[in-house]
Every structure is written in structure tokens, then in C-alpha cells.
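1. take a look and give me a structure for this.
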Amino acid sequence: MKAIRKALTRLSGRFRARKQPVISIDDPGLRVVVSAFDEAEAASSALGRSAQWRADEPAVLRHHLVVPEHEVATAQELLAPDGWTLRTGGEVAEQGEHFDAEGPGTVVALRVQVLDALHCSQESSRMAGLAQRLGGRALGWDALQPAPPEAG
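-> Have a look, this model is predicted:
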């Protein structure tokens, strides 16, 4: 009887997981719903002040980092096993911070996940530590979600 109950629990978990909206880091319909570029602000505060963030839906979490260009491959190797994609450039560079080709540049680490304050804080600490070890710095993070479905 316990084996049947366990099997049903696993199956129902898989069915529930499929009902989650599927998004990709490249989804063109994504928009920023929360951002945190002040290292003194708690993730819970950043998430709490967002009227657009939907806690029960997946989001693309983006960490904006500055790392020396010769360390980008190392950063990718360290982040890839946990599902992070690393891309060069990013919005921070477009907003006025410019870096020369010989110096550090901006990279963005992206991953789809359901956001909560604990995991945002843990990942922020991890990214700050990684950037520092590679001779750079963490600038902050933001999260993107698709626009909510229109009520009709």
C-alpha cells in the first residue's frame, strides 16, 4: 500500500509540475518585474516592493557581474553545472557603465527558477563571491517574467 501511495505522489507531482508556465531565458515577452542593485537591500524587501512579481510562477533570474574578460570562461564553467547561462554584455553596460576591451566587462548569469527571498539571497552571495574570486564584482540582480495573462 505504501508503494502505491508513493507512486501516486510522484505521478501527481509530475503532473503539477507540467502545469507551471514554461519560460525560456530567451522568451521575447519577458519584462523586468523586480530589481535589486543596492547590496544593502534585502532580497525580501526587493521582492516585497514589486507589484508585478508573481511568486508562484517561474522567472528568469539575472545576476549582473563585472569580471575580467579572461575569467569569463572560468565563470561559465563554475556556473553551468547549476543551470546558469552566462552571457557577455548586458543592460548595465548599456546604462552608462563602459569598460575597455583590456579591462573588466559585464556579464549576465541567467537561470529560470521560481523566486523566493532565501534563494535570491543565497544566489546573490554566491555571485558576489564568484565575482570577487575572479577579480570582479557583483552589480546586482533582476528578474523577468512574462506579462500576466489578460483576464477575459
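2. contacts and neighbour counts: CA atoms only from here.
-> Will do.
3. any idea which residue is closest to the centre of the protein?
-> Central residue of the chain (Cα atoms, centre = their mean): L61, 1.7 Å from the mean position.
4. so what's that one closest to, chain neighbours aside?
-> A143 (4.5 Å; Cα to Cα, 6 or more residues apart in numbering).
5. if I look at that neighbour, how far off is V72?
-> According to Cα to Cα, to the nearest Å, A143 stands 22 Å off from V72.
6. more neighbours, those two?
-> Using other Cα atoms under 10 Å, the more surrounded residue of A143 and V72 is A143, with 25 against 21.
7. rewinding a little: so which strand or helix has the residue nearest to L61?
-> strand 137-146 (DSSP states H and E).
8. one more to line up against the first:
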Amino acid sequence: MGLLGRLRDMLHRQDEPVLSIDDPGLVVVVEAFDIAEADSAALARSPQWRADEPAVLRHHVRIPADQLERARELLTPDGWTVSAPGVAGDISHISRVQKLDALHCAQERSRMASLAQRLGGEALGWDALQPRPAAAR
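-> As a prediction, the model looks like this:
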């Protein structure tokens, strides 16, 4: 990519709203917990998902507590955050901010399934969160 392309990308990124995985204004806009459903179908059935805006992609996984630190070591370099299981259960969340599309959702779903299996756990599915639209606030 040439200098002009890199400058254009830098300017475009500065215009994008900053999104954080723990933003209290986030709402679930799409869910995919059925392994038989394609990620493209999950995205297509969601009227709330806004493809042109960043989202928090959040994978729901069961990973043994003694393997959570290993999961963090493997995922943090790629921008993922691994949460500890909640008080009410043994499900952890693996999250990061990104633009969603069917290809990347499918790739990450496969990656999380592989990771969970290697660490003695299981991937349950994913959901995506975005801020409420301005009109709904």
C-alpha cells in the first residue's frame, strides 16, 4: 500500500467512534449459538446489526479455570480480552472490538472452538454488541 493509502486509512480510523468491550451502552445485536447455522445467516437475520460500525465480538466458552491464563497468553497479542467465569457459572467471555462480517465471524468461531478444545473446554457460541442507535437512546 502506498503512502496516500496509508494516510487515507489513518484519517478514516480517526473518524471511527472509539468502542470499548465494557461500554455500558452496548446491547446484543446478534447471537450465534447454533453450530448448524452459518455465521452469515446469523448476521443476516439481525435487523439491529449495523455492518458499517465496529462491534464487540464476544465468544462464550467453557475453559477450565487452570487454563484461563494460558488462553490469555495465546489471545492477548491479537487484541482479545479473556474474562474469568461469572459467579453464577463457569462460562468465560473472549471479546474484542472489530468490524463484523461473515468471514471473520466464521474464522474466529473456528479459532475459539479449536482453542477451547485444546485447553479442555468447549466453545458455546458468540454474540455481538454495539451501542444503541442514537435514535433509541
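9. can you give me the TM-score here?
-> With the length set by TM-score structural alignment, normalised by the length of structure 2, the two chains reach a TM-score of 0.93; 135 aligned residues with a Cα RMSD of 1.5 Å.
10. before we move on, back to that, aligned to the residue nearest to L61 of structure 1, what sits in structure 2?
-> Residue pairing (TM-score structural alignment): A143 of structure 1 is matched to A128 of structure 2.
11. so that match makes contact with V29?
-> Yes - using Cα atoms under 8 Å, A128 of structure 2 makes contact with V29 at a distance of 5.8 Å.
12. picking up where we left off before, OK, contacts around the residue nearest to L61 of structure 1?
-> V32, V33, V34, S35, A59, V60, L61, R62 (Cα atoms under 8 Å, 6 or more residues apart in numbering).
13. for the counterpart of the first one in structure 2, what are its contacts?
-> By TM-score structural alignment, V32 of structure 1 lines up with V28 in structure 2. By Cα under 8 Å, 6+ apart, the residues touching V28 of structure 2 are D127, A128, L129, Q130.
14. mind putting those residues into JSON lines with distance to I21 of structure 2?
-> Converted to JSON lines, these look like this (distance: Cα to Cα, whole Å):
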{"residue": "D127", "distance to I21 of structure 2": "12"}
{"residue": "A128", "distance to I21 of structure 2": "10"}
{"residue": "L129", "distance to I21 of structure 2": "9"}
{"residue": "Q130", "distance to I21 of structure 2": "9"}
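15. quick one, helices of structure 1?
-> Ranges of helices within structure 1 are 2-19, 43-48, 72-79, 91-94, 117-133, based on DSSP state H.
16. can I get the ones you listed in CSV with distance to P104 of structure 1?
-> Output for the helices of structure 1, formatted as CSV (distance: least, Cα to Cα, whole Å):
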stretch, distance to P104 of structure 1
helix 2-19, 40
helix 43-48, 26
helix 72-79, 10
helix 91-94, 11
helix 117-133, 11
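17. looking at those helices, spot the one closest to D26 of structure 1.
-> Set against D26 of structure 1 and scored by Cα to Cα, these come closest in helix 91-94, at 14.7 Å.
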